[in-house]
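Engineer: Got a sequence here, can you model it:
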Amino acid sequence: MREFGTIPPCLRIGLAFAKDTLRDCLAARMADPQTPHHHNERTCPVWRKPMEEFFKCNVDAGFGSDKRSFGIGMVIRDSNGSFIVSRTNFHDGAALVKEAEALAIHEALSWIKELGYDKVIVETDSKISEDEVHSEEPYFTEFGLTISACRALIRNQSSLKFGNVRRQANRAAHTLVKTALQQACFGTTYVTPISIHSIIMDDCNYPPED
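Structural biologist: Below you'll find the predicted structure:
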């Protein structure tokens, strides 16, 4: 018999997703349309194919149930929306949310450099991380050093664009985070993972970016 007041795990996940969606909607409504943006499709709730000759890398980070470990997921697709390669990573140890997100972005940027890609759009659903990366504020903490390293990688890749999107437009990377947490290991694959196959196919139905 379920104890009164206990929320089933499936319902907790649904409530968390609803909370994230509400947060994104409020953020989009509050955004000033007159304010210039870097690459930012936050008002669009779906993944968009990148412009021709560009690749798009979506990246995300998330924590295990005990909050003592976190996973990172990233996936690269081409201008047709086709899967190119994905990577997952697992970090055993506590961290702040902003630290995990910043590390995920740094790993994605370093990975792109390692692969030799130049024309790439990198997307995260962390608005805080995007703001910090585009800021000129100096930092002297571990988080700040990671942000500074991200800035340096972006500066050194002239055709790289970086911005944030809604969680719904970052589903593939978010799902890969769950895979990283479940397997607790590092992995790279050039074959579409079963866990994101339907997401990749679904995302291809949406029009490309303007």
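
Engineer: contacts, neighbours, all on C-alpha from now
Structural biologist: OK.

Engineer: Identify the residues contacting E52.
Structural biologist: Going by Cα atoms under 8 Å, 6 or more residues apart in numbering, E52 touches S79.

Engineer: Does it belong to a helix, a strand or coil?
Structural biologist: At E52 the chain is in coil, as set by DSSP: H, G, I helix; E, B strand; the rest coil.

Engineer: How much space separates it from D20?
Structural biologist: Look at E52 and D20: by Cα to Cα, to the nearest Å, they are 31 Å apart.

Engineer: just V122 next, same as before
Structural biologist: In terms of Cα to Cα, V122 sits 21 Å off from D20.

Engineer: again, but for C150
Structural biologist: Distance, C150 to D20, by Cα to Cα: 25 Å.

Engineer: Can you say which helix or strand has D20 in it?
Structural biologist: helix 9-30 (DSSP states H and E).

Engineer: Not counting that helix itself, show me its contacts.
Structural biologist: 42-43, 166-168.

Engineer: Counting neighbours, which of these end up buried?
Structural biologist: Neighbour-count burial (16 or more other Cα atoms under 10 Å) is assigned, among the contacts of helix 9-30, to 42, 166-168.

Engineer: here's the other one to compare against:
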Amino acid sequence: MQLYSSSRVRSESYKVVRQRKWKPPNPGEYKTNSDGAMFTKSDEVGLGVVVRDSNGLVGAAMAEKIKQPHSVECLEMLAARRAMIFVKEIGLQESHFEGDSEVVIKQLQRDGSLFSSTGHLARDTLSHVSSLRSFSFAHMVRQYNAVVHTLI
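Structural biologist: Got it, this is the predicted structure:
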């Protein structure tokens, strides 16, 4: 995988941009989408992650089940955290992260500084991307995060 070289990127604005459809990253870059899903008949939830290149081709994907957390917000933050860990596991040094939870994206953009029940998870999640050369966060409208939904 060829990666682009750039300085560390983080959205400085707290305004969340809602993407209406998935757009590929620039050539040589990667986008990582994540999502969580609750299963009504068990005490488990699913976490899904998909990494795609500038052609929209899936370079890596993963899904796993974990014990159900205390809230949907917590589930979405755990999915974002798993995405960041997965990016490091597959050896990427840069990625644009997208998710369909506006609350989670706002927390990550603000360095986890929002006071909420998932603030500690947001800070832990950010610790996983601190070693990356470049990263960014964007909110993706739920229906355009569908590629991840097929995994979980």
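
Engineer: what's the TM-score here?
Structural biologist: Remark: TM-score between the superposed chains equals 0.81 [TM-score structural alignment, normalised by the length of structure 2]; 140 aligned residues with a Cα RMSD of 2.3 Å.

Engineer: so how many other residues sit close to the aligned residue in structure 2 for Q157 of structure 1?
Structural biologist: Using TM-score structural alignment, the partner of Q157 of structure 1 in structure 2 is L132. L132 of structure 2 has 18 neighbouring residues, counting by other Cα atoms under 10 Å.

Engineer: Also Q68 of structure 2?
Structural biologist: There are 17 residues near Q68 of structure 2, going by other Cα under 10 Å.

Engineer: so who does the counterpart of it in structure 1 touch?
Structural biologist: Using TM-score structural alignment, the partner of Q68 of structure 2 in structure 1 is G93. Residues in contact with G93 of structure 1 (Cα under 8 Å, 6+ apart) are 68-70.

Engineer: Make sure I have this right: V75 of structure 1 is in a strand.
Structural biologist: Yes: counting by three-state DSSP, V75 of structure 1 falls inside a strand.

Engineer: Translate it into the numbering of structure 2.
Structural biologist: Counting by TM-score structural alignment, V75 of structure 1 corresponds to V50 in structure 2.

Engineer: mind listing the strands for structure 2?
Structural biologist: 18-19, 31-38, 44-52, 58-67, 94-99, 134-140 (DSSP state E).

Engineer: will you turn those strands into a markdown table that also has distance to I152 of structure 2?
Structural biologist: Putting the strands of structure 2 into a markdown table (distance: least, Cα to Cα, whole Å) gives the following:
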| stretch | distance to I152 of structure 2 |
| --- | --- |
| strand 18-19 | 22 |
| strand 31-38 | 6 |
| strand 44-52 | 5 |
| strand 58-67 | 6 |
| strand 94-99 | 14 |
| strand 134-140 | 17 |
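
Engineer: among the ones you listed, which is nearest L108 of structure 2?
Structural biologist: Nearest of the strands of structure 2 to L108 of structure 2, taken as Cα to Cα: strand 134-140 at 7.3 Å.

Engineer: Can you give the distance of the closest one from its chain's centre?
Structural biologist: 7 Å (Cα atoms, centre = their mean, to the nearest Å).

Engineer: May I see the buried residues of that strand?
Structural biologist: 134-140.

Engineer: With stretch 93-102 of structure 2 instead?
Structural biologist: In stretch 93-102 of structure 2, counting by 16+ other Cα under 10 Å, buried: 93-102.

Engineer: Closest to S13 of structure 2 out of the residues you listed?
Structural biologist: E102 (13.9 Å).

Engineer: Tell me the residue in structure 1 aligned with that closest one.
Structural biologist: In structure 1, E102 of structure 2 lines up with K127, judged by TM-score structural alignment.

Engineer: do you know how far the residue lying closest to its match once chain neighbours are set aside is from A180 of structure 1?
Structural biologist: Spatial nearest neighbour of K127 of structure 1, excluding adjacent residues (Cα to Cα, 6 or more residues apart in numbering): N164 at 6.0 Å. Using Cα to Cα, one gets 22 Å for the distance from N164 of structure 1 to A180 of structure 1.
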